[in-house]
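[1] here is the input, now give the coordinates:
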Amino acid sequence: MIDVEDLIALVTAYNPRSDTGKIREAYAFGNEMHEGQMRHSGESYFTHPVAVAALLTEMRLDDATIVTALLHDTVEDTRASYTDIAERFGTDVAELVDGVTKLTNLQLGSTETKQAENFRKLFIAMSRDLRVILVKLADRLHNMRTIKYQSPDKQAKKSRETMEIFAPLAGRMGMQWMREELEDLAFRVLNPEGRASIIRRFITLQRETGDVIHKITADVRAELDRLGIEAEVFGRAKKPYSIWRKMQEKGQGFSRLSDIYGFRIITENELDCYLVLGAMHQRWKAVPGRFKDYISQPKSNGYRSIHTTVSGRDGKQVEIQIRTRQMHEVAEAGVAAHWSYRDGVRAENPFAVDPARWISSLSERFNDSDNAEFLEHMKLEMYSDQVFCFTPKGDVVKLPKGATPLDYAYNIHTRIGESCVGAKIDGVRVPLWTRLKNGQSVEIITAEGQRPQATWLDIVVTGRAKSAIRRSLREEDRERYIRLGQELARVAFDHIGKRSSQKALRTAARRLGVEDTDELLARLGSAELSAREVVNTLYPELAAREGEEVDAARAVLGLDADQTSTRGACCQPVPGERIIGITQRGQGVIVHAIDCPTLVEYEDQPERWVDLHWHSGRHAAAYAVTLELTISNDAGVLGRICTLIGEQKANIADLQFVDRKPDFFRLRIDVELRDMEHLHMVMTALEADNDVAEVARVRNAVHRP
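    You can find the predicted model right below:
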């Protein structure tokens, strides 16, 4: 374990004015609080906070962040409290420790709504003080470096979380070195055979070709010396995971992958960057489509550099990054460069981005998003590379890789996107699904009366465009969704013996952060919110009981002890619908939906009527319902429809074609479902498919009991 004097030496090396007394006090306090606690490796637990603090000194961070690292687990794992930290180390440190503690408690690898909710909390923590995320990233990096001492299940869970959340987040913040190391450490756990194979091939390649990095570095330095340009040159082989990802993306084997080496040239000034670029392109052939100028068009996190790929020695493709020393400091530290110290004062780096401005640039796109859309936005933000396009006036528009003219239109203004009818790229009319490339000039053609189409959702890739299109489509279908939502809410509340009153719905809307009851019902009707979530918000204990799966033998309540029941084939009632029973000699009680036309026949036989209702709880998917679909007669459509039903956790019991036309098929599918909510989910998923022209529930009044 690094002792306190060694840690202080690391801090004072870049910040001679550091409050060393405060760091000593934090070291002693943390050591005392964690006394007796051990890591899985058998080491004292306090070795971990000290290692995290040491990692943060590499980024030359301020005293408050270093102290936070030493104390970041005290509130979570020891008897220390927020008040204790605030009294001894100040509210700034206490707030940072509290923020890290809350992030530690987030289950970021959970699924769907919970993951989205936790992502939002992560983002809120970032917006309050980005140093919280810096401590958390250093914490995760040290844990990944020592993950071999964890159980296999925990290793896999932490590695997936690292690969999906923390590595992309580090990259999005500009800390590319940390992203690469986190990815490779996770790759070591998740695919050890794949990683080992990459390393073996590297060793074989080095044996065959010698030290390529040393040779190419010498070639570059010789060229710079010839032109009298002062610069440093660094070469390295890319990380195993980076190579593996390229192999997967390009569908190529290792032997065909050429750009597995990367080189950085650090110059004295910006002018030299372009002189070096010219020298490299003059000495070697540039690879088309592999040039990016992030100096003239910086990334939002402050990253500046020129990227080019050339065909170097022996025809090997090598990637070269060219930047000044100040640009390099930001490239290494990312947004963290804002807090970087040198000689006891904040480093005045003109390229460091103000974290508040950076967070604001992200948050303005998320304000109107619900949980699912927010999750989509965050993942797009963290994983996307960028393309730079130009407006007809020459202004630059930044978009993620794979963006289309529709994304461009919505990026300009929602009104432009909604009224878009076409686009021109470099003066040529193109389809709206065309993928944009760097340097293209884009012009949007609009028309009054145009409205967003459901098919646009398959064209756009940006969260902003998807959110705006969904909102517009939701408004068009709002009345229909509100009516559906009312029925779903009634059924869900009936399940637990409650009434879906306006007051109950208003309360649920407020607790779920929805603006009013109409919006709540619209989200229910559009399947963006489940009825179970609404009920659980108001009656969690009842909802928990309702979540237990009901035995199919006692699904219907209201029968006498000696009576059995059968679902009516005429109306195929499912849990959630109001039901009534009709006694039938030799068949027990036939269960009908309350609105079944067959019941008219028994109006004058009240003695045969039995008052029934469904057992509250989660039913098995065992209630067959017939759906009639009209679908496109195209290859693969029927298979996709069947897969879509399966994705909704529903089983297809029977399928038959009713009508076959050259362009459309009409078919009936018997689907086994849990309840009315499950039926609605399946029908909504089918209606949303572009190749489904119509879907309806079929009730056959001819088949009577």
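[2] going forward, measure contacts and count neighbours with C-alpha atoms only.
    Noted.
[3] show the end-to-end separation of stretch 26-44, please.
    Distance between the two ends of stretch 26-44: 17 Å, counting by CA to CA, to the nearest Å.
[4] whoops, I mixed them up, stretch 8-18
    9 Å.
[5] how far out from the middle of the chain is it?
    38 Å (CA atoms, centre = their mean, to the nearest Å).
[6] residues contacting it, please?
    Applying CA atoms under 8 Å, 6 or more residues apart in numbering, the contact partners of stretch 8-18 are 20, 23, 54, 57, 60, 63, 341, 342, 343, 344, 345.
[7] how about TSV for the residues you listed, with neighbour count added?
    Output for the contacts of stretch 8-18, formatted as TSV (neighbours: other CA atoms under 10 Å):
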residue	neighbour count
20	18
23	23
54	22
57	25
60	26
63	20
341	24
342	16
343	13
344	16
345	15
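[8] out of the residues you listed, which comes closest to residue 546?
    residue 54 (50.7 Å; CA to CA).
[9] one more to put side by side:
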Amino acid sequence: MKLDTEFDVDEEFGTLIATLRGWLSPEEVGLVERAFVFARQRHGDQKRASGAPYMLHPVKAALVLAGYRLDAETYAACLLHDVLEDTQTTGKELEDGFGSKVASLVEGVTKLHGLNYLSREENNLENVRKILLAMAADLRVVLIKLADRLHNMRTLQYLSEDKQQRIAQETMEIYVPLAHRLGIYELKWEMEDLAFRYLNPDEYRRLAGLVAAKRAEREAFVKETIGQIDHFLEEKDIHAQVSGRPKNLYSIYRKMVQQGKTFDEIYDLIAVRILVNTIPECYLVLGYVHEAFTVVPGRVKDYIALPKPNGYQSLHTTVMGSNGEPLEIQIRTKRMHEVDEMGVAAHWKYKEGKAADLVDSERFAWLRQMVDWQRDVRSSGEFVERVKVDVFSDEVLVFTPKGDVINLPVGSTPVDFAYHVHTDVGNNLVGAKVNDRIVPIDTELVTGDRVQIITSRNSGGPKSDWLQFVKAASTKGHIRAYLRKKELEHSTPEKLDVEEHPRTVATRPSLSGRRTAADSGFRIVVRGDATLPIIMATCCSPSYPDEILGYVTR
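    Next up is the predicted model:
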């Protein structure tokens, strides 16, 4: 096996600089070059587990980000991202040499380097908390971390099997959903397949073999379909780019598991994309596609009118191909396609303001909400539940009576909708209408539903059994908070009928014989109070009018 050398580092860095010159000024390129020289000098003779020069890693990570046309500070910080942790470099040196913004980015990435693998729930909580706080401070920190993680996944074969499993699991549970939420699909798909390869190697190899066996047949079918689409679009005088994209292995595997199907029953292994210039052309082309092919009912999705929470926009339709199998066709503008592929990174390509402006936008309201929640949650489990459900899950898009769009986790109910609108709306809910029809409050909402909440000040508040059917972790948090507040109100000292006695010095009880409380001469009369919260013991299931006896044990 050929080992990477210092020559490879120079060659890869040359490729990086040649790419960056496509949009960075000479002064900005100079900043990146100075960062490379500094990092290389500080890392010195350090090696990766593969035996390659350590400096090859930050260069490769920067090359991952090169396709997203980011700013010079991001590339400089990416090249420097390990110097604080792995060398004697200080934050002040970075600030003096490269400015406060680059130093801040490197420090942010270094904090994320301190994350532990998912060995305990508390570690998982700290991982997610640090990532969310880093994102809120500057999204570029997380972009660098994603590139760092992708290159580490590409070289995972050099680590022990135990480390491979832990890193792959963490990648699948945190970094893949994070890339999805940020809309950076190319990174997501590659990390997903690499993690799949290490977490389920037998299934990965089997599926890869099945896909390869049908590749020629599938490519011939897609080529024929693309030619057919090109022909009728040319006749309609529509200028478009038509191409095919194979689905990644893990998405195929997930569909097989979720739908209980074999590989031969999964047909949409490739999606055909049609890129046009304007939004009206998207809908025009959709009509032409439906004229030319047989449409599969119920499979048309309009993500242009209702974008996904991560900003994804496109028209999706499924038609029957010439081979009699379903084929997914995606139609969008070229600008939408770039944004769909690059996710939040497109913010820099189109120079839509500073990173802070992006975090402050409505698109990242979920992030600001999570940062607020992490300060308030009572337990790590509650916070991790909120993140997994409210951040790292698919969503449905429903409407308010005024036509505003609300994003909710899949499986949400009118109760989830009510609490998303406002806590008071949820606390005073007495009923709900979906599409102008009164429905049970545990009805599962689907994309496109129009939801109206019926409230009353005499509702009595949320009920504990709501926790059994609501979906959003934030909803559960609001309900639990209300119930805890009510419990405390009913448990105030003036409600308790307890006679106070002077304090006495505690002594170790005699265990010479088993005595009841009655034998000791001290008695406590427990009076009934319907307003007090009661937890029934599971050991003996006491019921009225049973007498209660207490005794001292070891």
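[10] quick check: TM-score for this pair?
    Put the two chains on top of each other and the TM-score (TM-score structural alignment, normalised by the length of the second structure) is 0.85; 512 aligned residues with a CA RMSD of 3.1 Å.
[11] so which of the contacts of stretch 8-18 of the first structure are in helices?
    Counting by DSSP state H, those place 20, 23, 54, 57, 63 in helices.
[12] find the pair from those with maximum spatial separation.
    20 and 54 (14.3 Å).
[13] as CSV, the ones in helices among the contacts of stretch 8-18 of the first structure with distance to residue 289 of the first structure would be great.
    Converted to CSV, these look like this (distance: CA to CA, whole Å):
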residue, distance to residue 289 of the first structure
20, 51
23, 50
54, 40
57, 38
63, 44
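[14] which of those sits closest to residue 42 of the first structure?
    Nearest member of these to residue 42 of the first structure, counting by CA to CA, is residue 54, at 20.3 Å.
[15] alignment lookup: the closest one to the second structure.
    Using TM-score structural alignment, the partner of residue 54 of the first structure in the second structure is residue 63.
[16] surely that match meets residue 11?
    No: judged on CA atoms under 8 Å, residue 63 of the second structure makes no contact with residue 11 at a distance of 11.9 Å.
[17] just want the most central residue of the second structure.
    residue 392 (3.2 Å; CA atoms, centre = their mean).
[18] so who does the aligned partner of that residue in the first structure touch?
    Residue 392 of the second structure maps onto residue 383 of the first structure when the alignment is built from TM-score structural alignment. Neighbouring residues of residue 383 of the first structure by CA under 8 Å, 6+ apart: 168, 172.
[19] and residue 383 of the first structure, how close does it get to residue 141 of the first structure?
    Counting by CA to CA, the gap from residue 383 of the first structure to residue 141 of the first structure is 19 Å.
[20] ok so, going back, so for the match of residue 54 of the first structure, what's the nearest residue that isn't a sequence neighbour?
    Spatially, and ignoring its direct neighbours in sequence, residue 63 of the second structure is nearest to residue 16 (5.9 Å; CA to CA, 6 or more residues apart in numbering).
[21] pretty sure residue 412 of the second structure is touching residue 467, no?
    No: at 11.9 Å, residue 412 of the second structure does not count as touching residue 467 under the criterion of CA under 8 Å.
[22] ok, those two, which is more surrounded?
    residue 412 (22 against 16; other CA atoms under 10 Å).
[23] does residue 297 of the first structure lie in a helix or a strand, and which?
    Assigned by DSSP states H and E, residue 297 of the first structure falls within no helix or strand.
[24] what does it correspond to in the second structure?
    Under TM-score structural alignment, residue 297 of the first structure pairs with residue 306 in the second structure.
[25] so who does the counterpart of residue 430 of the first structure in the second structure touch?
    Under the alignment by TM-score structural alignment, residue 430 of the first structure pairs with residue 439 in the second structure. Taking CA under 8 Å, 6+ apart, we find residue 439 of the second structure in contact with 431, 432, 433.
[26] same check on residue 262 of the second structure?
    Residue 262 of the second structure neighbours (CA under 8 Å, 6+ apart): residue 256.
[27] for residue 299 of the second structure, see how far away it is.
    21 Å.
[28] ok, longest helix in the second structure?
    The second structure, longest helix under DSSP H: helix 215-235.
[29] average gap between that one and the first structure?
    Overlaying the first structure shows helix 215-235 of the second structure at a mean distance of 3.2 Å from the equivalent residues (mean CA distance after the TM-score superposition for the first structure).
[30] list the contacts of the corresponding residue of the first structure for residue 246 of the second structure.
    Alignment note (TM-score structural alignment): residue 246 of the second structure maps to residue 237 of the first structure. Counting by CA under 8 Å, 6+ apart, residue 237 of the first structure touches 213, 260, 261, 262.
[31] spit out the contact partners of the first one.
    Applying CA under 8 Å, 6+ apart to residue 213 of the first structure gives the contacts 235, 236, 237, 261.
[32] which element is residue 437 of the first structure on?
    Counting by DSSP H and E, residue 437 of the first structure is found in no helix or strand.
[33] can I assume it is in contact with residue 387?
    Yes: using CA under 8 Å, residue 437 of the first structure makes contact with residue 387 at a distance of 6.2 Å.
[34] so where is stretch 194-203 of the second structure in the first structure?
    The aligned range for stretch 194-203 of the second structure in the first structure is 185-194, by TM-score structural alignment.
[35] next one: that stretch to chain centre, how far?
    Counting by CA atoms, centre = their mean, stretch 185-194 of the first structure comes out at 22 Å from the chain centroid.
[36] likewise for stretch 136-154 of the first structure?
    22 Å.
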